[in-house]
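S.K.: Model the following, please.
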Amino acid sequence: MSEPEIDALVFDVLGTLVDEPAGIRAGIRRLAPALDDTDVEKLLALWQQHIEREQQRVLDGGRPYLASDVLDLEAARLVADAAGVDDPAAVAELALAGRRLPPWPDTVAGLARLAERYPLIGLSNASRTALLGLNAHAGLRWHQALSAEDARSYKPDPAVYQLAVAVSGRPPERLLMVATHAWDLRAAQALGLRTAYVSRPVGDPPVPSDRIDLYADDLAGLAARIGA
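M.R.: The predicted model follows:
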């Protein structure tokens, strides 16, 4: 569709607009500067696996809801232990790495361009506090930034996407969900939102059976597709 009939854009943040692995990787290097690249990547994987596993446990009902700040601190402790670092202050500092994520090169200018035509809604699994710090650090422009914390759950729980629908005051089919994760787009689509996949090195590309409305290489490409 060259110009879909939409009233607002809903953006995933982690991975889609900011390079989450790069920010965590930088935090690990600050924690233990002597680590080589291979060890840093192993510790990054340890962090990512913990976050993914614990969010899934919350979704499955195996653990009460905990904000992303708590999971980040748990991940930081695991990484510090594996790196042989026994310094509570250093662990606390590493836990904040998720709020210091660099934007992709096209993110800031792309959001500014899109914001000239559409209301922009951020929708993230990051906690309210983490999202505030992340937005400020990366220079992200929003008209509204929503945290999954308000639904006391995590994407892809439909309740999280419903937050954006409720705030927009528009039917789901008038919203365009933008993400680099196919699982994120599938969940939004199940609730009736239109979908746009933006390619990122850390993304989860759609498979042939997916019916994504729009594909773009970056935010400039997305803006061109929807006439922004």
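
S.K.: from here on, contacts and neighbour counts on C-alpha atoms
M.R.: Fine.

S.K.: Chain neighbours aside, what residue packs nearest to Gly227?
M.R.: Spatial nearest neighbour of Gly227, chain neighbours left out: Glu3 (6.0 Å); criterion: Cα to Cα, 6 or more residues apart in numbering.

S.K.: what helix or strand does that neighbour sit in?
M.R.: Take DSSP states H and E as the rule and Glu3 turns out to sit in neither a helix nor a strand.

S.K.: this one as well, want them side by side:
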Amino acid sequence: MACCRPGGLDVNDSLADVKALVFDVFGTLVDWRGGVAREAELALAPLGLQADWAELADDWRAQYQPAMEEVRSGRLPYARLDALHRRNLDLVLQQRGWAAQVDDATRQSLNRAWHRLDAWPDVVPALARLRRRFLLAPCSNGHIALMVALARRNGMVWDAVCGAELARDYKPQAVVYQAAAAAFDLPPAQLLMVAAHSSDLAAARAAGLRTAFIPRPDESGPGRGEQRASCAVDASADSLLALAAQLGC
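M.R.: Predicted structure coming up:
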């Protein structure tokens, strides 16, 4: 069965009580691969270093989950994502034999590439529509300063900033999603987690949230992103604008 929100559009019954939408950010809202590749070339090419810059971005991103697992497992205390990204950058430069050529100042600047990523084209207009009816927040592994930088760069307007720093842990730990619900003083079932990654949505669903899948097929390179959810979700749409329409916004 379906219910009808103001505006005449049907939504699934499971979404009828949703009050807030929370979003994965890297890949779902912003193009990490293109942005990191651009910033790596700007920082490293003047040093005489040459590479497939998108491949370097992939190598850096490949260290993302292993670094967070060190925190999730308790082997490392919680640290902001900037600290983990810097650790991962140092490792990637060492693997490429570039450690001696890239000084600390260059590394510090390049590490902030993750603060200077560009949103996918549908993001800002969709968020503006969704915010007319729902509370909105990122629920990212990125920390608050990083989320604020991306929001200001791209014109994304949030009602709060949720995620890893608030929970002092990293997704897919249930506490990250549940802390977002608590921040809005809502039960988890009244939050809709929006992401381009099935693993994120499966964890959010297990934590009690509603879930919506948005494909970003070029996130990891042309045609290498998820095309459809591989887990059960409450909604799926071709873009954030299409999701806004499904939700009557």
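
S.K.: separation between the residue nearest to Gly227 of structure 1 and Leu222 of structure 1?
M.R.: 10 Å (Cα to Cα, to the nearest Å).

S.K.: which of those two has more neighbours?
M.R.: Leu222 (21 against 11; other Cα atoms under 10 Å).

S.K.: Once you drop chain neighbours, what's closest to the aligned residue in structure 2 for that one?
M.R.: Aligned by TM-score structural alignment, Leu222 of structure 1 pairs with Leu243 of structure 2. Sequence neighbours aside, Ala237 is the residue nearest to Leu243 of structure 2 in space, at 5.3 Å (criterion: Cα to Cα, 6+ apart).

S.K.: okay but that neighbour is in contact with Phe213, surely?
M.R.: Yes. With contacts counted by Cα atoms under 8 Å, Ala237 of structure 2 reaches Phe213, the gap being 6.6 Å.

S.K.: So for the two, which residue has more residues nearby?
M.R.: More neighbours surround Phe213 than the other of Ala237 of structure 2 and Phe213, with 30 against 16 (other Cα under 10 Å).

S.K.: which position in structure 1 aligns with the more buried one?
M.R.: Phe213 of structure 2 maps onto Tyr197 in structure 1 when the alignment is built from TM-score structural alignment.

S.K.: For its match, pull up the helix or strand it's in.
M.R.: Take DSSP H and E as the rule and Tyr197 of structure 1 turns out to sit in strand 194-198.

S.K.: Structure 2: which residue goes with Gly61 of structure 1?
M.R.: In structure 2, Gly61 of structure 1 lands on Gly74 (TM-score structural alignment).

S.K.: Asp150 of structure 1 pairs with which position in structure 2?
M.R.: Structural alignment (TM-score structural alignment) places Asp150 of structure 1 against Leu166 in structure 2.

S.K.: Kindly tell me how buried that match is, as a neighbour count.
M.R.: With neighbours defined by other Cα under 10 Å, the count for Leu166 of structure 2 comes to 18.

S.K.: same question, Leu93 of structure 2
M.R.: Leu93 of structure 2, neighbours per other Cα under 10 Å, totals 18.

S.K.: By residue count, which helix of structure 1 is the longest?
M.R.: Counting by DSSP state H, the longest helix found in structure 1 is helix 37-60.

S.K.: residues of that helix that come out buried?
M.R.: For helix 37-60 of structure 1, burial by neighbour count (16 or more other Cα atoms under 10 Å) applies to 40, 43-44, 46-48, 50-51, 54-56, 58-59.

S.K.: longest helix of structure 2?
M.R.: helix 81-95.

S.K.: Tell me which residues are up against it.
M.R.: With contacts defined as Cα atoms under 8 Å, 6 or more residues apart in numbering, helix 81-95 of structure 2 is touched by 56, 59-60, 63-64, 67-68, 99, 107-108, 111-112, 141-143.

S.K.: And the helices in structure 2?
M.R.: Taking DSSP H as the criterion, structure 2 carries its helices at 32-44, 53-62, 64-72, 81-95, 104-111, 123-130, 144-154, 164-167, 174-183, 198-206, 240-246.
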